[in-house]
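S.K.: the following block contains a protein sequence and its predicted model.
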Amino acid sequence: MGIKTDPTEHFPKPKNDLIIRAALGQEVERPPCWIMRQAGRYLPEYHEVKNGRDFFETCRDAEIASEITIQPIRRYKNLIDAAIIFSDILVIPQAMGMKVEMLEGKGPHFPEPMRTVEDAEKVLNYHVDVLHELDWAFKALTMTRNKLDGEVPLFGFVGGPYTLLTYMVEGGGSKLFRFVKEWINKRPELSHKILDKITTVSIEFLAQQVVAGAQILQVFESWGGELGSEDFDEFSLPYLQRISKELPLRLKELGIKNKIPLTIFSKNSWYALDKLCDSGYDTVGLDWSWDPKEAVKINNGRVNLQGNLDPGVIYGSKEVITKKVERMIKGFGGGKKNYIVNFGHGTHPFMDPEQIRWFLEECHRVGSA
């Protein structure tokens, strides 16, 4: 039996692999920079290309999704060290048979959320063919990887299992999280069955994103902080650990030879940082509520940390941005090892692109010092 060929060998070789080296724990010349939601509504060119199309229609058009992904790389040439594919975490519920809409000004909406045992059975019994259901996502990744031509590495991503369960049950965003809290407390066994299926689908989706061209991956457990510590240990952490443990095995089966760095970002999960640093991920993303020095102390060199500027700082003066960047990078130890620059959450639609340019330039200046 011959040696399996790596399906990614034909892609352009990286010209800037700074973020890959940093994510693998190597010492680097400066901390790499990228921003969550860096491709999106704050950029005028995004609105020109989207041209009034529905959000998910935009995601499913490989040419348009690819163009939007590359826009910040083009605008901030040599300032951003990674692209992240233009998509959404809710493509997994869609692949599992649920309808999801993106309402302008309101966000995601599930017309038929999962509220009964019968609803859950439909989801559990739905056969998910990841390659077929999410074919458009893989096309966009492959096209983007080739268009980037090695300029920067390309991120793929997925939503954390508990976060996806939350959306599936709540039917959209929430302030009270009434329905999902009722769900996990009334139906813990059924909750685990659904979380297990979401995790299985997510692992395959992440693995196939790598085959399609992704070079680094992130898991967004956006609602992790809505759980108490004990519930986080039951309904979130085990499934995040399953991803970090089983994904490398699946990648090996698919013939991927290089290690693919994996990041976990669990927003507002302040009580879980120590556990997340031991959860099998290469990088742990931090929201802006963290004092960098305190996070570094808890991490104690185990993994890389990513973040964590409050996005709202971008509304301040250039002097304020500079001061906060200096404080952040210094707090993370100077950034030459175990650190990746990012916001503590995503960009806002109202941000001035030139303020973000200043932020990136200052990150380069301070990080290279």
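M.R.: Structure's in. What do you need?
S.K.: contacts, neighbours, all on C-alpha from now
M.R.: OK.
S.K.: how close does the spatially most central residue of the chain get to residue 282?
M.R.: Nearest residue to the geometric centre of the chain (Cα atoms, centre = their mean): residue 218, 3.9 Å. Computed as Cα to Cα, to the nearest Å, the residue 218 to residue 282 distance reads 10 Å.
S.K.: overlap in contacts, the two.
M.R.: 262, 263 (Cα atoms under 8 Å, 6 or more residues apart in numbering).
S.K.: related to what we said a few turns ago, what element comes up after the helix or strand encompassing the residue nearest to the centre of the chain heading to the C-terminus?
M.R.: Following DSSP states H and E, one finds residue 218 within strand 216-221. The helix or strand immediately downstream of strand 216-221 is helix 229-235, counting by DSSP H and E.
S.K.: which residues sit against that next one?
M.R.: By Cα under 8 Å, 6+ apart, helix 229-235 touches 162, 192, 195, 224, 271, 272.
S.K.: of those, which is the nearest to residue 75?
M.R.: Closest approach to residue 75 among those (Cα to Cα): residue 224, at 32.8 Å.
S.K.: shouldn't residue 274 be in contact with residue 297?
M.R.: No: applying Cα atoms under 8 Å as the test, residue 274 and residue 297 come out as separate, 10.0 Å apart.
S.K.: returning to that earlier point: buried ones among the contacts of helix 229-235?
M.R.: 162, 192, 195, 224, 272 (16 or more other Cα atoms under 10 Å).
S.K.: measure the closest residue to residue 311 other than its chain neighbours to residue 13 for me?
M.R.: If the residues on either side of it in the chain are set aside, residue 311 comes closest to residue 343, at 5.8 Å by Cα to Cα, 6 or more residues apart in numbering. Counting by Cα to Cα, the separation of residue 343 from residue 13 is 28 Å.
S.K.: want to compare, so here's the second one:
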Amino acid sequence: MTNLQNDNFLRACLRQPVDHVPIWLMRQAGRYLPEYRATRTRAGDFLTLCTTPELACEVTLQPIDRFPLDAAILFSDILTIPYAMGLGLQFQEGEGPVFERPLRSAADIDALGQPDPETELRFVMDAVRLIRRELRGRVPLIGFAGSPWTLACYMIEGRGSRDFIHIKGLLYSDPALLHQLLRHLALSVTRYLNAQIAAGAQTVMIFDTWGGSLSTPAYAEFSLAYMTEIIAGLKREAEDRTVPVILFTKGGGNWLEAMAASGADVLGLDWTTELDHARRRLGDGIALQGNMDPIALYGSASGVSVEAERVLASHGTGTGHIFNLGHGLTPHTPIENVTALVDSVHRWPHRKA
């Protein structure tokens, strides 16, 4: 494999000395970019964009070509596993993902297959291989998956939800059946991430988008326990390097210590948890990723720089910080403000430690 020209992101994940604070952005390939919109139009629909390796590679590289970011992230979707399980995934304009056949019974859960990463999900692995080749060692590539709890939320509700009535109803009425589904998904996610690593992903991230919807005991039992199981099952050495793992629970600020005990190398934080507060609670034994509010990018370019510097100062100059947003870029984000953000982070005074 090609030697990396910029490995600051990987070194920050492992709390090693870096030349500058590395930055990448959740949803950095997205509708705010005109080149992405052009490729999306050419694809015809979002699912085709995700499942065509050449198109997924093209949009993965677009933000890397435009901004001096320190990592690329595979263009895909967290719902590829349930898509491969045959639940009839569609992406509806203005509504997001919708499943034609949500899980509503024990028979539905019993009938679920276990998709093979190199057959039913081959399009993802081919995209990883193609992206690695086309990156030519410029920056590392991040692979990812949704957490079992988050996948189960979509699979049972059938779409996004505010209240999660169906899955929480199952949690409180038949927890054994929910655990059956979560165990099944944990195995799927472990196999999926290991296949991404084998195909060339140099870091993997678990997106627990809906973990913050749970009570503290329910989070520990129904979300974190399965992410911990997945991390323990990952093959963490590839290409003579350690493959770092990032765990991100949106709304998980109450559970930092428990998340840090998961085996992850990096905790992603949303904007509701200050970096200095997290660092005081956790010490220096884990890297932190985040955590500027993505809506701050709708202000002025100078305001973006001020807010970026505030976030950087909150962490301080020690090792183990990857700058990111507290969640993904939104479709109308001004491109010039993304440029201002990346420039501000790279200008930040940082001493090798």
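M.R.: That came in fine, so what should we check first? Model, not experiment: these values are computed from the prediction.
S.K.: now the TM-score, please.
M.R.: After superposition, the two chains reach a TM-score (TM-score structural alignment, normalised by the length of structure 2) of 0.96; 350 aligned residues with a Cα RMSD of 1.3 Å.
S.K.: that older thread, Provide the aligned range in structure 2 for the strand holding residue 218 of structure 1.
M.R.: Per the alignment by TM-score structural alignment, strand 216-221 of structure 1 matches residues 203-208 in structure 2.
S.K.: post-alignment, the matching stretch versus structure 1, mean distance?
M.R.: Compared with structure 1 after fitting, stretch 203-208 of structure 2 deviates on average by 0.5 Å (mean Cα distance after the TM-score superposition for structure 1).
S.K.: off-centre distance for that stretch?
M.R.: Distance of stretch 203-208 of structure 2 from its chain centroid, counting by Cα atoms, centre = their mean, to the nearest Å, is 5 Å.
S.K.: got the contact list for it?
M.R.: With Cα under 8 Å, 6+ apart, stretch 203-208 of structure 2 has contacts from 10, 78, 140-147, 149-150, 193, 197, 223, 227, 243-250.
S.K.: one step back: run a quick neighbour tally on the residue nearest to residue 311 of structure 1.
M.R.: Residues lying near residue 343 of structure 1 (other Cα atoms under 10 Å) number 25.
S.K.: that one: what's it in contact with?
M.R.: Residue 343 of structure 1 makes contact with 35, 36, 287, 288, 307, 308, 309, 310, 311, according to Cα under 8 Å, 6+ apart.
S.K.: with adjacent residues omitted, what lies nearest to whatever residue of structure 1 lines up with residue 73 of structure 2?
M.R.: Aligned against structure 1 by TM-score structural alignment, residue 73 of structure 2 finds its counterpart in residue 84. For residue 84 of structure 1, ignoring the flanking residues on the chain, the nearest one in space by Cα to Cα, 6+ apart is residue 155 at 4.4 Å.
S.K.: for residue 362 of structure 1, state which of the contacts of residue 343 of structure 1 is nearest.
M.R.: Each of the contacts of residue 343 of structure 1 was scored against residue 362 of structure 1 by Cα to Cα, and residue 309 proved nearest at 12.6 Å.
S.K.: quick one: end-to-end distance for stretch 262-270 of structure 2.
M.R.: By Cα to Cα, one end of stretch 262-270 of structure 2 lies 18 Å from the other end.
S.K.: which bit of structure 1 covers it?
M.R.: Stretch 262-270 of structure 2 maps onto residues 279-287 of structure 1, going by TM-score structural alignment.
S.K.: show me the contacts for the aligned partner of residue 237 of structure 1 in structure 2.
M.R.: Residue pairing (TM-score structural alignment): residue 237 of structure 1 is matched to residue 224 of structure 2. By Cα under 8 Å, 6+ apart, the contact set of residue 224 of structure 2 is 259, 262.
S.K.: helices along the stretch 151-300 of structure 1, start to end?
M.R.: All helices of the stretch 151-300 of structure 1, identified by DSSP state H, counting those that start in this stretch, fall at 161-170, 178-186, 188-212, 229-235, 237-253, 273-276, 292-299.
S.K.: how about these in a markdown table, adding distance to residue 124 of structure 1?
M.R.: Shown next, in a markdown table, are the helices of the stretch 151-300 of structure 1 (distance: least, Cα to Cα, whole Å):
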| stretch | distance to residue 124 of structure 1 |
| --- | --- |
| helix 161-170 | 12 |
| helix 178-186 | 15 |
| helix 188-212 | 7 |
| helix 229-235 | 17 |
| helix 237-253 | 16 |
| helix 273-276 | 28 |
| helix 292-299 | 37 |
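S.K.: which of those helices sits closest to residue 330 of structure 1?
M.R.: Set against residue 330 of structure 1 and scored by Cα to Cα, the helices of the stretch 151-300 of structure 1 come closest in helix 292-299, at 8.6 Å.
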